[in-house]
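> mind folding the following:
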Amino acid sequence: MSAAASPGFSGLLSGRPLRLIAGGVLIVNGMFPALWILFTSLKTEAELTAKPITWVPHAPTLSNYMQAFSDQPLHLFLFNSFMVALLSTCLTLLVSVLAAYALARLNLRYRGLILSLIIAVSTFPLVTLLVPLFEIMRTLNLLNTWIALVLPYTVLSLPVCTLMLVSFFEGIPRDLENAAMIDGCTRMGALFKVVVPLCAPGVFTAGILAFVNAWDEFLLALSFNSNPALRTLPVGIQLYQGEFAFPWPVISAALVVGIVPVAVLIVIFQERVVSGLTAGGIKG
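Now for the predicted structure:
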């Protein structure tokens, strides 16, 4: 009896119902905070503090969004975050593509050791790197500049992006590069004209990770930039709170404004990743 029931129970655990439950938990866990922030941004302070709690705003208002732009230079925070994230993403992709290609194609003597060191570096807590990075930027006279953030963000994103691209490059047949070089391409030309287009899914995924990491980072942005004109979005949002006041509707409105551009970019990149997967599958 127990032997007959066991396969059915294990089948239930590994079947579609469990996958649906797990998917539902993930969706709720991911969507609930975002929806709560959105609903909070549409409430007045009185409705937010009223009891019993209202989940959906009874009288939605956009005044919090207007106040978010009037109380602080939110447009400047967005611009600084976008430029820093964009520059660090471009630099990260350039360096990680070259590093991953070398690890995947060149017969490096200590390849295993290099990969192990990359994994080890990626596990360092950011707070342990704060003081050394600050001293480096101070010595180079780069504090209160975009470069003070672009360079550390690039270094922090490189390990994950490089490891990701190594696996993609190893899946590309060497014969394609050899054929390109026979036709007159240099090794660098074969890399950027043949290998990188075929690895578009990995490149775009690495770019998404690098961009989001730079967009969300707070500790370095707070420590390396004291110039009000160079504040990024995470640092700027903390300025909305006062010494004894926390205007959560206004703060939530600023958060929504900061989330929307990243969400749009991720959707765009996801579509390109899908098209890149299809194209790569056809060419392969």
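> CA atoms for contacts and neighbours, from now on please.
OK.
> quick one: S96 from F244, how far?
Going from S96 to F244 by C-alpha to C-alpha, to the nearest Å gives 45 Å.
> between these two, which is the more surrounded one?
Between S96 and F244, counted using other C-alpha atoms under 10 Å, the more crowded position is S96 (26 against 6).
> is it true that that one touches L165?
Yes - the pair S96 and L165 qualifies as a contact (C-alpha atoms under 8 Å) at a distance of 7.5 Å.
> give me the distance between C161 and V274.
Looking at C161 against V274, where the rule is C-alpha to C-alpha, the gap reads 19 Å.
> and those two? Which one has more around it.
Neighbours per residue, other C-alpha under 10 Å: of C161 and V274, the larger number sits with C161, 26 against 13.
> is it true that that one touches L98?
No - at 11.1 Å, C161 and L98 do not qualify as touching, with contact defined as C-alpha under 8 Å.
> the strand or helix carrying E271 packs against which elements?
Of the helices and strands defined by DSSP states H and E, E271 is found in helix 248-283. The helices and strands touching helix 248-283, judged by 3 or more C-alpha pairs under 8 Å, 6 or more residues apart in numbering; DSSP states H and E, are helix 16-41, helix 45-49, helix 63-71, helix 196-198, helix 200-216, helix 233-237.
> I'd like the structure of this one too, to check against the first:
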Amino acid sequence: MTGNSLDRWFESPALRRLAAALVVINGFFPALWVLLTSLKSEAELVQQPISYLPQNPSLANYARAFADQPLLSYLGNSFIVAGLATLGSLLVATGAAYAIARLNLRHRQLVLTAIVASSMFPLVTLLVPIFETMRVLGLLNTYTALVLPYVVLNLPVCTLVLVSFFQSIPRDLENAALIDGCTRIGALVKVVLPLAAPGLFTAGILAFVNAWDEFLLALSLNASAGMRTVPVGITLYQGEFAFPWPIISAALVVAIVPVAVLIALFQERVVGGLTQGGLKG
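Modelled structure (predicted):
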């Protein structure tokens, strides 16, 4: 097969549809399976042959999910932690990204390389020093114990996303604002940030989802019952000898809904932000 033939084959509409279908199935089938499981009874779940669709759909598992564990409390804790972590990540990453993109920093490329390298450390290798730091500071079993590490862990991806956007904004706009009497911070707030809104939305949603889904630190740093987040709380539905999959699935659906709604509301901004940042960065 010649090179031109390969190019035509890869660009064929049928292949594109197949690739899109595979991506959709891979992304949505697990979530759909969890949703269908949450509507089944435990007896229906283990019957043979397997019934893919619930024969008698019921919301009883959702009622059990809220009754068996304080799921509302877990959701509230997750919202507070993820929200504060997102705000902190955007605040720090905005300053770092603006300095890298606009100021004449020495060894700028080395700084970007260090940012990328810092995101490659497995979280488990950082667990002990983070735990000891929070213990010494007396922050265990507080929101701060999770917010501070999440801000640090989110900084690489947020900074890289925002650097691309800041670089795509013409300097002439800032220079005009500086001539009109704006300070550097004023130009950032009044000119750069409004134009970089898609990047801010993209970085914010990535930071929120990372904080919402994180399990290891949430399990280790906040062990008290009143401070548990959703990922940790869902593990408590498991019994010593039983796994109530329908109830766990209902809790998982409840945990997925806020993130799904957030992404649905800002889908265009996120996709546009990733595309624009990738093209102009």
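> ok, back up a step: and the helices and strands packed on helix 248-283 of the first structure: which comes nearest G280 of the first structure?
Nearest of these to G280 of the first structure, taken as C-alpha to C-alpha: helix 196-198 at 5.1 Å.
> contacting residues around the closest one?
With contacts defined as C-alpha atoms under 8 Å, 6 or more residues apart in numbering, helix 196-198 of the first structure is touched by 172, 203, 276, 279-280, 283.
> which among those residues end up buried?
The neighbour-count criterion (16 or more other C-alpha atoms under 10 Å) marks 172, 203, 276, 279-280 among the contacts of helix 196-198 of the first structure as buried.
> what about the most centrally placed residue in the first structure, distance to A206 of the first structure?
Of all residues in the first structure, the one closest to the mean position by C-alpha atoms, centre = their mean is V212, 2.3 Å from it. Using C-alpha to C-alpha, we find V212 of the first structure at a distance of 10 Å from A206 of the first structure.
> one more: S223 of the first structure?
Here S223 of the first structure is placed at a distance of 26 Å from A206 of the first structure (C-alpha to C-alpha).
> which of these two has more neighbours?
A206 (24 against 15).
> that one contacts M164, correct?
Yes - A206 of the first structure sits in contact with M164 when judged by C-alpha under 8 Å, with a separation of 7.2 Å.
> so after the helix ranked longest in the second structure, what's the next helix or strand?
Using DSSP state H, we find that the single longest helix of the second structure is helix 71-102. Taking DSSP H and E as the definition, the helix or strand that follows helix 71-102 of the second structure towards the C-terminus is helix 108-118.
> how about the helix or strand following that following helix, aligned to which bit of the first structure?
From helix 108-118 of the second structure onward toward the C-terminus, using DSSP H and E, the following helix or strand is helix 123-137. Across the first structure, the stretch matching helix 123-137 of the second structure (TM-score structural alignment) is residues 126-140.
> any buried residues in the matching stretch, and which?
Buried residues in stretch 126-140 of the first structure, counting neighbours by 16+ other C-alpha under 10 Å, are found at 133-134, 137.
> rebuild those as JSON lines, extending it with distance to M31 of the first structure.
Converted to JSON lines, these look like this (distance: C-alpha to C-alpha, whole Å):
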{"residue": "L133", "distance to M31 of the first structure": "35"}
{"residue": "F134", "distance to M31 of the first structure": "36"}
{"residue": "M137", "distance to M31 of the first structure": "38"}
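> now, among the buried ones among the contacts of helix 196-198 of the first structure, which is nearest to L18 of the first structure?
When those are ranked by distance to L18 of the first structure (C-alpha to C-alpha), G276 comes first, at 31.1 Å.
> touching, that closest one and A200? I think so.
Yes - because the distance of 5.3 Å satisfies C-alpha under 8 Å, G276 of the first structure is recorded as touching A200.
> how big's the offset between the longest helix of the second structure and the first structure?
Comparison of helix 71-102 of the second structure with the first structure after fitting gives an average deviation of 0.3 Å (mean C-alpha distance after the TM-score superposition for the first structure).
> in the second structure, what residue corresponds to F218 of the first structure?
Counting by TM-score structural alignment, F218 of the first structure lines up with F215 in the second structure.
> got a list of what that match touches?
For F215 of the second structure, the contact set (C-alpha under 8 Å, 6+ apart) comprises 231-232.
> distance of it relative to I205 of the second structure?
When C-alpha to C-alpha is the yardstick, F215 of the second structure and I205 of the second structure sit 18 Å from each other.
> please apply the same query to L127 of the second structure.
Going from L127 of the second structure to I205 of the second structure by C-alpha to C-alpha gives 24 Å.
> and I100 of the second structure, by the same measure?
From I100 of the second structure over to I205 of the second structure the distance is 22 Å, taken as C-alpha to C-alpha.
> then A117 of the second structure?
A117 of the second structure sits at a distance of 22 Å from I205 of the second structure (criterion: C-alpha to C-alpha).
> these two: which has the busier surroundings?
With other C-alpha under 10 Å as the criterion, A117 of the second structure and I205 differ in neighbour count, and I205 comes out ahead with 21 against 11.
> map the more buried one onto the first structure.
Under the alignment defined by TM-score structural alignment, I205 of the second structure is paired with I208 of the first structure.
> can you check I247 of the second structure too?
Using TM-score structural alignment, I247 of the second structure pairs with V250 in the first structure.
> and that match, how many neighbours does it have?
Around V250 of the first structure sit 28 other residues, with neighbours defined as other C-alpha under 10 Å.
> now swap in the one 10 residues further on and tell me
Using other C-alpha under 10 Å, V260 of the first structure has 11 neighbouring residues.
> that one maps to what in the second structure?
The pairwise alignment with the second structure assigns V260 of the first structure to V257, based on TM-score structural alignment.
> relative to V124 of the second structure, how far out is its match?
Applying C-alpha to C-alpha, one obtains 28 Å for the distance of V257 of the second structure from V124 of the second structure.
> just V81 of the second structure next, same as before
The span separating V81 of the second structure from V124 of the second structure equals 20 Å under the rule C-alpha to C-alpha.
> check L84 of the second structure too.
Going from L84 of the second structure to V124 of the second structure by C-alpha to C-alpha gives 23 Å.
> next: Q48 of the second structure.
Here the criterion is C-alpha to C-alpha. By it, Q48 of the second structure lies 40 Å from V124 of the second structure.
> do S164 of the second structure as well
From S164 of the second structure across to V124 of the second structure, the span is 30 Å (C-alpha to C-alpha).
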